[in-house]
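Asks: Quick one, what's the 3D model for this:
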Amino acid sequence: MTTEVRSLREFKMPDVGEGLTEAEILSWYVKPGDTVTDGQVVCEVETAKAAVELPIPFTGVVEQLFFAEGATVDVGTVIISVAVAGEAPAPAAPAAAPAPAAAAAAEAAEPERREVLVGYGPRTGGSQRRARRTTAAAPAPVAVPAAAPAPAPAPAPVAAPAVAVTGDRPLAKPPVRKLAKDLGIDLRAVTPTGPDGVITREDLHAHAAAVAVPAPAPVVEQAAEPAAAPVAVPGAGDVRVPIKGVRKATAQAMVASAFTAPHVTEFVQVDVTRTMKFVRRLKESGELGRDVRVSPLLLVAKALLTAIKRNPEINAQWDEAAQEIVIKGQVNLGIAAATPRGLIVPNIKDAGAKTLSGLAVSLGELIDTARQGKTAPGDMQGGTVTITNVGVFGVDSGTPILNPGEAAILAFGAVRELPWVHKGKVVPRQVTTLALSFDHRLVDGELGSKVLADIAGILEHPKRLITWG
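Replies: This is a model prediction of the structure:
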């Protein structure tokens, strides 16, 4: 009986986001010996932007897993090998695995197929990655051994190593190096735009904004499951929590925002009694749809969008290179969400063009997807303004930090019954506090005050100013 010749196919960590260089393997869905088919999800990974499930692009039998769960892997590194176009792995076929020289020749003869799940396509040319600090410098296979041991150890598959960093030191002036250290940025990962390849301050800010997932404050609703993090026990000693993935990107984004944009925050207390009655009426009547979720956050979002339509200058970005203010043509409304892996800010594309019912549907889908940890990186890019709902935690107000690249962020505080002067009498009314932070380079005090007052006025009289379809 002849054994059909098998060939090994290697699946490398793809670029699951635009310009990301590494990802952490959260869980494997397969093990050695399992049969997989083209398009089957084999693992889940977490990047600085989101958790993503990876489908494998060919059919065969899993030969080896190269990294354990929890390992951080560079983009382009082999993470799994699969025996394709043949029978299941057999102990008597050690020659089935291609020799390193043959594999290199095959790759040279045929262009490499590089999987890009999210973004604009594969990057061409060599890619430069940050040097690994300590562990996992060489990816040792960690797969569960097959039932039948191989008769002779084949050369250990070596994942594609990161591009070696040369001894050349990145060019940057001392103040820029100090800023990079403060922001936690490796200069070797930054693309220089200055003369003769010198890295500038603008390059650092652009790099931080590109890789960051901004998250100003926990909002929307808490995730269904708590974050998987070490639990501190009083009297049990110190607990160290690794900062990586979304949490690391959040920290970098907040530092970049705080040191780049001059923040101004204004506050206003609002009688939202009519808004709360309006919410109850919409829930009971089903005017927006039978399965549509209606909440006070929905009306706050619509009020903000209405105020932006009247004051479009606040929906803007600062172009450092051109020294221009760019007033955006559409509003991509970010809603900060607390998830088990940290705080993320997915956004509703072109939210300003949606009716109240359409906005309610989009908001519900955004919340559900974030709770499940399935928010795609593309859904967290391109935001222009953000709402952070700190009220769900019983917090009255705060000074939210801007998402990098945005001009304004609105904090929605808890709604409380308070004594309030209404029609000349002190009566109990439902009151909330709104806080609007804005970039003072783009938004002056007059514009910021007009927008905040407009939002407050809409929430005081929602039926008069909000329309829907």
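
Asks: contacts, neighbours, all on C-alpha from now
Replies: Fine.

Asks: hey, where'd the helices end up in this structure?
Replies: Defined through DSSP state H, the helices belonging to the chain, from first to last, are 100-109, 174-183, 201-211, 245-260, 273-285, 296-310, 356-371, 445-460, 462-465.

Asks: For those, give me TSV that also has mean neighbour count and distance to residue 239.
Replies: Written out in TSV, the entries for the helices of the chain read as follows (neighbours: other CA atoms under 10 Å; distance: least, CA to CA, whole Å):
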stretch	mean neighbour count	distance to residue 239
helix 100-109	11	44
helix 174-183	15	24
helix 201-211	20	28
helix 245-260	21	17
helix 273-285	16	43
helix 296-310	21	36
helix 356-371	20	26
helix 445-460	19	42
helix 462-465	14	48
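
Asks: Second input sequence below; structure requested for side-by-side comparison:
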Amino acid sequence: MSATMIKEFKLPDLGEGLTESEIVAWKVAVGDTVALNQIIAEVETAKAVVELPSPFAGVVAALHEQPGTVVEVGKPIVSFEVEGDDGGTAAGGAGAAAGSDAGAPAKREPNLVGYGAVLESSGRPARRARNFAAPAVPAAAAAPAPVTAPAAAPAPVIEPVAAVAAPPLLSERPRSTPPVRKLAKDLGVDLAAVTGTGEHGLITRDDVRNFVGGGDLPVAPQDLAGVAPQSAADGERETRTPIKGVRKHTAAAMVSSAFTAPHVTEFLTVDVTPTMELLAKLKASRAFAGYKLTPLTLVSKAVLIALRNHPTLNSRWDEASQEIVQYNYVNLGIAAATPRGLTVPNIKDAHRMSLLELSTALTALTDTARAGKTAPSELSGGTISITNIGVFGIDAGTPILNPGEAAILALGAVRKMPWEYQDEVALRQVMTLSLSFDHRLVDGEQGSRFLQDLGAMLSDPGMVLAMV
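Replies: Down below sits the predicted model:
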């Protein structure tokens, strides 16, 4: 005989010891029936937006947190009404231990994907394959005492969570993110009237702006930073936005890097006309048909080649062991501006890739980052990074190192300029390279020679033959 019980799901550590996450959106509502490992929410960690699968199969009894709320790891976020054996609980519960034979194996508690398989009555693992992994939840935290039904009632009485109101059904709440809802509120837009053009009907900033002004609504600089402007007529002279999520993590990492590693930045302006001509030929060739090729693609390949002769730029300073760690592989980081802030996902083992493979990896990386779907694993383990500030029309800068890396290269805009060419002045395509490096690891000579080799390849791609 079985009875229903209430199970609480506590927010797990989603990787690398993160202490909190923000509830971005619920994918279920109170009363919904969910399956094991069904996606129930999107949460934003300090590094990325992650889909959260259900650890139980049952009915959603309560949602304890509203979208936009920052929740500490270990705090209950949702309760489920699940079927359980009468007089006992799942593995780890006191009732199960007392009510079962001493030699009988305990039934396993349902867990998140990656926490362990769950056995159904058929004896087969009931889990759906997903690319999601998380550290194990302690049994004491994952299996709270069950709430059983009174004798006269076939179902348990669900106590409401104090001071927490259950959110409306998903069908009643337009799908959008907290920054978009803030923008809509400031512009007086009812999101229920807006059609979302994002993934799965997600309402984006552009959808809100287009609804107001047919796409011609001016965008204020504050809005681009995720802060909606306030007019003087509103009676408020400033707007405050909580520092959290990706922006909070990025700020802490950049401050730590700036005040830990002694930065040096060198600049080199290069005539990249031959590289741009090569790019045009590759785009027109049948071998590269369907591939997205950009100046970043060719510069990335040149960086990977130059590192072979200058491995010190692909290393890190290990303060704890007082050692310099030189990598024999390259995880190439690419800085990406997303609606939630700057992220630097990296391409694993980029040094092994052909130009075609690198092009595919770069396209996938940027598309995933813009969609806010970058996994935490893709944001760690980088060895050297590139940031393309040229897409914003900027010529040069002093990029801050990604923590744990020895160098970062900033690509400036490609501009047509008068330039010395074959002892004459000609209109050429020119780019400025800005290389920042950790002076503890990289001497001025080493940084200069790396930059010089990189410039030589971009000004004359045929030089690659002399370097490989």
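
Asks: ok so, going back, output the helices of the first structure as JSON lines; include the columns distance to residue 320 of the first structure.
Replies: Shown next, in JSON lines, are the helices of the first structure (distance: least, CA to CA, whole Å):
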{"stretch": "helix 100-109", "distance to residue 320 of the first structure": "42"}
{"stretch": "helix 174-183", "distance to residue 320 of the first structure": "16"}
{"stretch": "helix 201-211", "distance to residue 320 of the first structure": "7"}
{"stretch": "helix 245-260", "distance to residue 320 of the first structure": "10"}
{"stretch": "helix 273-285", "distance to residue 320 of the first structure": "40"}
{"stretch": "helix 296-310", "distance to residue 320 of the first structure": "23"}
{"stretch": "helix 356-371", "distance to residue 320 of the first structure": "31"}
{"stretch": "helix 445-460", "distance to residue 320 of the first structure": "21"}
{"stretch": "helix 462-465", "distance to residue 320 of the first structure": "37"}
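
Asks: and residue 123 of the first structure, which of these is closest to it?
Replies: When the helices of the first structure are compared for distance to residue 123 of the first structure using CA to CA, the nearest one is helix 201-211, at 15.7 Å.

Asks: residue range for the closest one in the second structure?
Replies: Per the alignment by TM-score structural alignment, helix 201-211 of the first structure matches no residues in the second structure.

Asks: Contact partners for the residue nearest the centre of the first structure?
Replies: A centroid search over the first structure (CA atoms, centre = their mean) returns residue 49, at 2.8 Å, as the residue closest to the centre. For residue 49 of the first structure, the set of contacting residues under the criterion of CA atoms under 8 Å, 6 or more residues apart in numbering consists of 17, 211-213, 245-246, 249, 344, 377, 380.

Asks: Now which residue in the second structure aligns to it?
Replies: When the second structure is aligned by TM-score structural alignment, the residue opposite residue 49 of the first structure is residue 47.

Asks: Ok, residue 318 of the first structure next?
Replies: Under the pairing rule here (TM-score structural alignment), the equivalent of residue 318 of the first structure within the second structure is residue 317.

Asks: Around its match, count how many other residues there are.
Replies: Residues within reach of residue 317 of the second structure, counting by other CA atoms under 10 Å, total 18.

Asks: Same question for the one 3 residues further on.
Replies: Close neighbours of residue 320 of the second structure, defined as other CA under 10 Å, add up to 6.

Asks: I'd like the distance between it and residue 328 of the second structure.
Replies: 21 Å (CA to CA, to the nearest Å).

Asks: how much space is there between residue 278 of the first structure and residue 288 of the first structure?
Replies: Applying CA to CA to residue 278 of the first structure and residue 288 of the first structure gives a distance of 12 Å.
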